[in-house]
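**Q** here is my input, please return the structure:
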Amino acid sequence: MRVIGLMSGTSYDAIDAAAADLRIDNGTLVMQPLGLLSSPYSPELREALAAALPPAATTMEDVCRLDTAIGQAFAAAARQAIEQLGGGEADLIASHGQTVYHWVEDGQVHGTLQLGQPAWMAEATGVPVVSGFRTRDVAAGGQGAPLVSLIDVLWLRGRGGTPVALNLGGIANVTVVPPEAEPIAFDTGPANALLDAAVCDLTAGQFAFDADGAMAARGHVHEELLTRLLAEPYYARRGPKSTGKELFHLPYLAAAMNGLDVIPADDLVATLTALTVRTVADAVRSYGGTEVIASGGGTRNPVLMQLLAAELGEVPLRTTDELGLPSAAKEAYAFAVLGYLTLHGLTATVPSCTGARHASILGSITPGLGPLPSTPLVAPPNRLVVAQEAQARRN
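**A** Predicted coordinates for the structure are as follows:
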């Protein structure tokens, strides 16, 4: 089955569209990656989205307009992916949408909201769409995140030791896969969220992120500010847990800096980079991780990756590219897998990773122009291989 996975993360800078051929073969979910396209949001849409996100106030009119505009942008990305990556064909679209609010109180998730109306995608492509993945897990008592944990567990189980999958998006999350115990997954804290917000503010919008870690490389860590930031109670909570920009935003950073002397821009960015490095490494150490396999936009920041490798010490840090899965596309491919499982009536969560009472079939299905694709009855997969890896094993 050919599936288009669509994803825009908490950095809300672009829509990633990944195409994959998927099949279940004797209990193994085999994924053949077909490529990735990244479509930046228009400046107008990104500005409107930024203006509506917490802690800003918004209106139902804003929400409706954003739901429509994001859905149309996702539809355009899906159509392009079908044409350029799928050879003009696709059986299914799996759309994560754009998270705009994650409602967490005292560690419990009460709701989560992703915008991007799937009807626009179904209408533009004629292909059925699975969307709204997170809500079912929340309804079952889970965090609704990180949903990529199922893919991590299926993919990394059996590697030896305790591998840790790390995603460095706006928020960083990990999936820990120990050899004997149940896997666990959680958000460690900000990866790029505070960094990007600070850089955009410091440069008056000229730059949206610290390209190549240049500012962090020039700066020095402000130890007092780092100490204040590390005192955030979220870090001390055990997983499963989740967070977002509802907590880690520019006013949060401003409050932490209250009473300090003016901090040079490069030093502030260096300090926020150190915050990401420390909180990720602490999470890995706390669960006895023996290797870290990273993906997400943060892997393109060489300074962040170098500092993280140094902080991890003898625990090797590598990217998913080394295992055959492009790090920039991992989450889009993951949602392609989740959509595929939904269409087959298979559960797609790991309760020990999200904290839910049970595993759930995720999402809602919006039909395309014809009947839904027929799917054979299959048992839930117990492992995942990327097709190149499967070929290497046969050779």
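**Q** from now on I want contacts and neighbour counts done on CA atoms only, so please keep to that.
**A** Noted.
**Q** mind checking the SS state of Ile293?
**A** Here Ile293 is strand, with the state taken from DSSP: H, G, I helix; E, B strand; the rest coil.
**Q** quick one, what contacts the closest residue to Thr366 other than its chain neighbours?
**A** Using CA to CA, 6 or more residues apart in numbering and skipping residues adjacent in sequence, the residue nearest Thr366 is Val129, 5.1 Å away. If you count contacts by CA atoms under 8 Å, 6 or more residues apart in numbering, Val129 has them with 92-95, 118-119, 121-122, 365-368.
**Q** now do the strands in the stretch 51-200 of the chain.
**A** Ranges of strands in the stretch 51-200 of the chain, per DSSP state E, counting those that start in this stretch, are 92-105, 108-115, 129-131, 163-168, 171-176, 184-190.
**Q** pretty sure Ala270 sits against Met215.
**A** Yes: at 7.0 Å, Ala270 and Met215 qualify as touching, with contact defined as CA atoms under 8 Å.
**Q** now the helices for the chain?
**A** 43-52, 60-84, 118-125, 133-139, 149-156, 193-202, 214-218, 223-230, 250-256, 265-286, 302-312, 330-343, 351-354, 387-394 (DSSP state H).
**Q** give the other helices and strands that the first one contacts.
**A** Spelled out, it's helix 43-52. With contacts taken as 3 or more CA pairs under 8 Å, 6 or more residues apart in numbering; DSSP states H and E, helix 43-52 sits against helix 60-84.
**Q** the fourth one too?
**A** Helices and strands in packing contact with helix 133-139 are listed as strand 108-115; criterion 3+ CA pairs under 8 Å, 6+ apart.
**Q** also this sequence, please, to line up against the first:
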Amino acid sequence: MQHIQRALRLVVHSHKFYCRMAHRMSMNDFAVLSTGRKMPLVGLGTWKSELGLVKQAVIWALQSGYRHIDCAPIYGNETEIGEAFQEMMGPEKGIRREDVFVTSKLWNTKHHPDDVEPSLLKTLKDLKLEYLDLYLIHWPHAYQRGDTPFPRKEDGTLLYDNIDYKLTWAAMEKLVGKGLVRAIGLSNFNSRQINDILSVASIKPTVLQVRRKCDVLIYMVYYISLLSNSSVLQVESHPYLAQVELLAHCRDRGLVMTAYSPLGSPDRAWKHPEEPVLLEEPAIAALAKKYNKTPAQIIIRWQTQRGVVTIPKSVTQSRIKENIQVFDFTLEPEEMNQVTALHRGWRYIVPTITVSYITVSHIIQQRPSTKVYMAINEEVKIKYDVEAAVFKCAEC
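**A** As a prediction, the model looks like this:
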């Protein structure tokens, strides 16, 4: 608890600065990256946005003032997003391409240097763009080359490849030189892997979407990158996982933190029936009533007022509009503290890795009904860079 209290004190001391800045915020406010590029504070996430709905969602977002769209080919919807871009951006269409910050990612089956540029060109073709503002290596581990997103053995386990991500990075750097991307970065890399990249990089990573080491027995676990050349750290963050200590470290290093699943990802398929519902939190509901806002708007405002970029996903027009209408009010310092104090170390996004017949689950909060075996397997520890792993029998 001491490190939690210390982190909270850091936020109390520093958030007054953000409160002073709040009255100058608008929907067009940006976080400035180390390259000088500007990333809008609120963007539209497209993970889990269904085909048949995502095109209209992006159109609504751009019409509502969004200028930041986060994409990836593995989401399976870049073609429809491209149709929206084609309809909304260009000469005489009201929105200039250079005013919209677009991110996409290189998938795990495309790590071979010969596959990097063709994969980007496919993304650019699908998005109907000539360049990306940001291109990330989605994950450090490579799957078997090919067009099957999740290649598997007969027993159902994933087929990995031994491609060195340093070679992948070298191929990414060439994309910048060709003008196909404005910036390149990393997603879900750990500290050792980041150092590997830095040891050979001619172009330093601009954006780092972070996966942290996991200690299953600790409720609040932080992975802090000391990579001063990064501009952005993207992590799961919301009032139940406030990331106050991580945010303080980001501020100290001049880094911008980006929050994914900022509303608790309530539409995901693997919800646990007993998990807390963030949007029904009484303290947030009370603030929503006071300011005549929705709970989602209170949460997004809390993040932006802390200086955190957020990328909430929605395909509903009213919610898309609401999610960016958060710059016309300011939470008081004590209200900011009240929301931050809701932290309980709760993670909604708990990825699972299957190795042979064992499931390695980065699960912080365990259910009493789950039969769990605690162990550290050296091979798995090295491969996935976890301090401890939860080994759950496949039949449990």
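**Q** so what number do they get for TM-score?
**A** The TM-score (TM-score structural alignment, normalised by the length of the first structure) is 0.28; 189 aligned residues with a CA RMSD of 7.1 Å.
**Q** circling back to that earlier point, out of Ala270 and Met215 of the first structure, which sits in the more crowded spot?
**A** Remark: of Ala270 of the first structure and Met215, Ala270 carries more neighbours, 26 against 20, as counted by other CA atoms under 10 Å.
**Q** how far away is the residue nearest to that one when sequence neighbours are not counted from Arg2 of the first structure?
**A** Nearest residue to Ala270 of the first structure in three dimensions, chain neighbours excluded: Ala216, at 4.0 Å (CA to CA, 6+ apart). Ala216 of the first structure is 41 Å from Arg2 of the first structure, where distance means CA to CA, to the nearest Å.
**Q** thinking again about what came up before, in JSON lines: the contacts of Val129 of the first structure, plus neighbour count and distance to Cys353 of the first structure.
**A** As requested, the contacts of Val129 of the first structure are exported to JSON lines (neighbours: other CA atoms under 10 Å; distance: CA to CA, whole Å):
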{"residue": "Leu92", "neighbour count": "28", "distance to Cys353 of the first structure": "26"}
{"residue": "Ile93", "neighbour count": "34", "distance to Cys353 of the first structure": "25"}
{"residue": "Ala94", "neighbour count": "33", "distance to Cys353 of the first structure": "21"}
{"residue": "Ser95", "neighbour count": "32", "distance to Cys353 of the first structure": "21"}
{"residue": "Pro118", "neighbour count": "30", "distance to Cys353 of the first structure": "27"}
{"residue": "Ala119", "neighbour count": "20", "distance to Cys353 of the first structure": "31"}
{"residue": "Met121", "neighbour count": "26", "distance to Cys353 of the first structure": "30"}
{"residue": "Ala122", "neighbour count": "22", "distance to Cys353 of the first structure": "31"}
{"residue": "Ile365", "neighbour count": "20", "distance to Cys353 of the first structure": "24"}
{"residue": "Thr366", "neighbour count": "20", "distance to Cys353 of the first structure": "28"}
{"residue": "Pro367", "neighbour count": "19", "distance to Cys353 of the first structure": "30"}
{"residue": "Gly368", "neighbour count": "21", "distance to Cys353 of the first structure": "32"}
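**Q** where do the helices sit along the stretch 1-150 of the second structure?
**A** 2-22, 54-64, 78-88, 113-127 (DSSP state H, counting those that start in this stretch).
**Q** show me what the second one is packed against.
**A** The reference is to helix 54-64 of the second structure. Going by 3+ CA pairs under 8 Å, 6+ apart, helix 54-64 of the second structure lies up against helix 78-88, helix 317-324.
**Q** could you rerun that using 6 Å?
**A** Counting contacts by 3 or more CA pairs under 6 Å, 6 or more residues apart in numbering; DSSP states H and E, helix 54-64 of the second structure packs against helix 78-88.
**Q** and the helix it packs on with helix 54-64, angle?
**A** If you take axes from the mean of the first three to the mean of the last three CA atoms, to 10 degrees, helix 78-88 of the second structure sits at 40 degrees to helix 54-64.
**Q** angle of helix 78-88 of the second structure against helix 113-127?
**A** For helix 78-88 of the second structure against helix 113-127, the angle by the same axes, to 10 degrees is 50 degrees.
**Q** other residues contacting helix 78-88 of the second structure?
**A** 55, 59, 126-128 (CA atoms under 6 Å, 6 or more residues apart in numbering).
**Q** neighbour count and distance to Arg192 of the second structure added to those, as a markdown table?
**A** Shown next, in a markdown table, are the contacts of helix 78-88 of the second structure (neighbours: other CA under 10 Å; distance: CA to CA, whole Å):
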| residue | neighbour count | distance to Arg192 of the second structure |
| --- | --- | --- |
| Lys55 | 23 | 38 |
| Ile59 | 19 | 40 |
| Asp126 | 17 | 34 |
| Leu127 | 25 | 33 |
| Lys128 | 19 | 36 |
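**Q** nearest to Tyr160 of the second structure, of those residues?
**A** Asp126 (26.4 Å; CA to CA).
**Q** and that closest one, how far from Asp196 of the second structure?
**A** Counting by CA to CA, the separation of Asp126 of the second structure from Asp196 of the second structure is 32 Å.
**Q** what's the answer for His3 of the second structure, then?
**A** 30 Å.
**Q** and the nearest residue to Ile184 of the second structure once chain neighbours are set aside, what does it touch?
**A** Ranked by CA to CA, 6+ apart and with sequence neighbours excluded, the top spatial neighbour of Ile184 of the second structure is Tyr135, at 4.8 Å. Neighbouring residues of Tyr135 of the second structure by CA under 6 Å, 6+ apart: 103-105, 184.
**Q** what about the closest residue in space to Ile184 of the first structure that isn't next to it in sequence, how many residues close to it?
**A** Nearest residue to Ile184 of the first structure, sequence neighbours excluded (CA to CA, 6+ apart): Cys353, at 4.3 Å. Here the number of neighbours of Cys353 of the first structure (other CA under 10 Å) works out to 29.
**Q** thinking Cys353 of the first structure is in contact with Ala185, fair?
**A** Yes: assessed by CA atoms under 6 Å, Cys353 of the first structure is found in contact with Ala185 at 4.5 Å.
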